[in-house]
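Peer 1: Here is the input, now give the coordinates:
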Amino acid sequence: MSALIQHTEPAPTRLPPDWSGIGGCALPVAPGTATGLLDSHALVLTVTGPLFAEVDFIEHLCGPGTALWIRPGQAVRFGEPPDDTATIVFRRGLFGPDELPDLVPDDPSGPAARPLSLPGPEILRAAFAHLTADADGPPGPVTAALLRHQLAAVLLRLRSLDPLTDPAGHVEGRTFERFQRRLEEGYPHTRRVEDYAAELGCSVRTLTRASLALTGRTAKQVVDDRVALQARRLLAATPLSVAEVGRILGFGEPTNFGRFFHRETGLSPGQFRGGSTTAGPGGIPEQRHPAD
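Peer 2: This is a model prediction of the structure:
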């Protein structure tokens, strides 16, 4: 399945029920050509596979016995799933930042962000089946608490199978984690690294050193990457005009947004939305590597 963006009506996404914030389904977005923006977390499990999944314009082939964790706000598209594909959806904010050890579910990075091969997929398959069955049962506070505990066990199992590559105690890892969290809130309002450094009480050099250590990208590149990613998400999965997307991302003039988008992706917003084939394999441009 090609990664070209062919803009269609937004793909409907599956939302968890309000009473528990946790539910089950086959896929969070119906398979097909439309790209959807997730409003909740989605844990996708394949037992026999394979399943084609495109997450934020990166194509994955989920083979037998893999788990994939898709975060809220990500742009997703799926091929036809095997019959035994199962998904757990849960709302953001369900767990506090210190509730699960070494795991903050609402952080943009975490375990199984790419297909995670499972040594014993039948264990998670059984957990998914129990959770889905309980979610379909009578609603109530006892069932909601049960679902929450079951989900916590699944998330912690994924963390144990996909541990942190940079320990939380590493000073640059902690700095970059704080930077990422602030960036998720601030990218529509400012692209100045100086603003983030001031809010975090550190220097631009400190942020850049942490960003390079964790990602190989400067702090300025990390900020621009995040803005460009959100632009691609909105262009691919919403009917918003190019000018509206630019305004949402803090660009007062469409021409300024167009220049930024072309600089970051090599395409104009219209070319990206229309599915240009000039951007290399799959039609999805790579990150640029400018000198700051």
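Peer 1: C-alpha only now, for contacts and for neighbours.
Peer 2: OK.
Peer 1: Which of the three states applies to Gly73?
Peer 2: Assigned with DSSP: H, G, I helix; E, B strand; the rest coil, Gly73 falls in the coil class.
Peer 1: roughly how far apart are it and Leu164?
Peer 2: Separation of Gly73 from Leu164 (CA to CA, to the nearest Å): 22 Å.
Peer 1: How about stretch 214-225, which residues are buried there?
Peer 2: Neighbour-count burial for stretch 214-225 flags 214, 217-225 (criterion: 16 or more other CA atoms under 10 Å).
Peer 1: swap that for stretch 161-178, please
Peer 2: Buried residues in stretch 161-178, defined by neighbour count with 16+ other CA under 10 Å: 162, 172-173, 175-177.
Peer 1: Also stretch 243-254?
Peer 2: Using 16+ other CA under 10 Å as the test for burial, stretch 243-254 gives 243-246, 249-251.
Peer 1: related to what we said a few turns ago, quick check: the two most widely separated of the buried residues of stretch 161-178?
Peer 2: Spatially, the most separated pair among those is Asp162 and Thr175, at 21.4 Å (CA to CA).
Peer 1: Check the separation of the first and last residues in stretch 238-249.
Peer 2: End-to-end for stretch 238-249, by CA to CA: 14 Å.
Peer 1: Another sequence for comparison is provided below:
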Amino acid sequence: MDVADFAELRERGERREIDLAAPQRPDFHHLIHVAGDAEPLPHSVDFATHVIEPGGWLWVRPGQVHQYAAEPGGALTRSHGAIVIWRPGFVTIDPPLSETPVLPTRSTAHLVDLARQHLFAEYEELGTLTLEEHNRALRMLLAVLLLRLAHASPELPSAAPPDGPFARFHAAVERDFTRTHRVADYAAALGYSTRTLTRAALAASGTTAKAYLDARIILEAKRLLVHTDNTSADIARHLGFENPGDFNKFFRKHDGRTPLAFRAEARGTTER
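Peer 2: I've put the predicted structure just below:
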């Protein structure tokens, strides 16, 4: 686990020649906190721009494409706060924290801040515990902070049952969306009817099972288009399209642009 304030993050980026305003797709968690007396921080996650208000938090999961706003002077320069970074598996708890910024309510803010202070203080405290005990304390304190944040918002989304049809469908889609694009295949593998999966998807996500599956494919396509230099044909093959032309039609149907036009716009470059 690592903790860095915004100034240190900027210094690390300069030292390592990393453009923080460019799309990034790390394989670790980012928990971004904007201090209560700071400027709001715009931040893009999977091509949706969010604004983290003073006192707010945003959790970016591994594999998501995110980037700091590219504004004159840099949003990270005008604001201040801290970022907690950890590898998958460091904590075993994964509470239902929203993928949009969380601003704790007045009644919960002090508990969230106490959890933050305790975690940050333990992170800085080296030598009074063995390294193993220190890391165990950090894992426990991070779990407390995540739990507090999960219950800090007045409107927590209701989670689908962890062993229900939608949870199983979601896991299957994450595993197999590059292999099959047919809901019927998932239904057969999971032992449900397509109608059951559609009802479960509608209840949990507000979309049909087919729309949920298509959205996952499009999201991965956008991540690859922005974060890699792979050709459209290479990405089509990776996503399970036999014909690159079919991928282009699929992408344009759901996004309105060709894959390369999306890449150019997202990167701020000229389509070639």
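Peer 1: Let me know the TM-score between chain one and chain two.
Peer 2: Here the superposed chains carry a TM-score of 0.80, computed using TM-score structural alignment, normalised by the length of the second structure; 244 aligned residues with a CA RMSD of 2.8 Å.
Peer 1: Sitting in helices, which of the buried residues of stretch 243-254 of the first structure do you find?
Peer 2: 243-246 (DSSP state H).
Peer 1: now the residues you listed as CSV including distance to Glu185 of the first structure?
Peer 2: Converted to CSV, these look like this (distance: CA to CA, whole Å):
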residue, distance to Glu185 of the first structure
Ala243, 21
Glu244, 19
Val245, 17
Gly246, 17
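Peer 1: Pick out whichever of those sits closest to Ala145 of the first structure.
Peer 2: Among these, and counting by CA to CA, the member closest to Ala145 of the first structure is Val245, at 39.1 Å.
Peer 1: residues contacting that closest one?
Peer 2: Contacts for Val245 of the first structure (CA atoms under 8 Å, 6 or more residues apart in numbering) come out as 231, 234-235.
Peer 1: Closest one to Gln150 of the first structure out of those residues, please.
Peer 2: Taking CA to CA as the measure, Gln150 of the first structure sits nearest to Leu234 out of the contacts of Val245 of the first structure, at 33.3 Å.
Peer 1: Quick check: the closest residue to that closest one other than its chain neighbours vs Pro188 of the first structure, distance?
Peer 2: Distances taken as CA to CA, 6 or more residues apart in numbering place Val245 nearest to Leu234 of the first structure, at 6.7 Å, with adjacent residues excluded. Distance, Val245 of the first structure to Pro188 of the first structure, by CA to CA: 10 Å.
Peer 1: Then Glu253 of the first structure?
Peer 2: According to CA to CA, Glu253 of the first structure and Pro188 of the first structure sit 14 Å apart.
Peer 1: residue ranges of the strands in the second structure, please?
Peer 2: Secondary structure of the second structure by DSSP state E: the strands cover 2-5, 29-34, 41-45, 48-52, 57-60, 66-68, 81-86.
Peer 1: Could you check the angle the second one makes with strand 48-52?
Peer 2: Angle, strand 29-34 of the second structure to strand 48-52, by axes from the mean of the first three to the mean of the last three CA atoms, to 10 degrees: 50 degrees.
Peer 1: Would you mind giving the residues in the first structure matched to strand 29-34 of the second structure?
Peer 2: Residues 41-46 of the first structure are where strand 29-34 of the second structure lands when matched by TM-score structural alignment.
Peer 1: quick one: contacts of stretch 178-191 of the second structure?
Peer 2: Contact partners of stretch 178-191 of the second structure, identified using CA under 8 Å, 6+ apart, comprise 168-169, 172-173, 193-194, 197, 209-210, 213-214, 217, 238-240.
Peer 1: per the alignment, Glu185 of the first structure corresponds to what in the second structure?
Peer 2: In the second structure, Glu185 of the first structure lines up with Arg175, judged by TM-score structural alignment.
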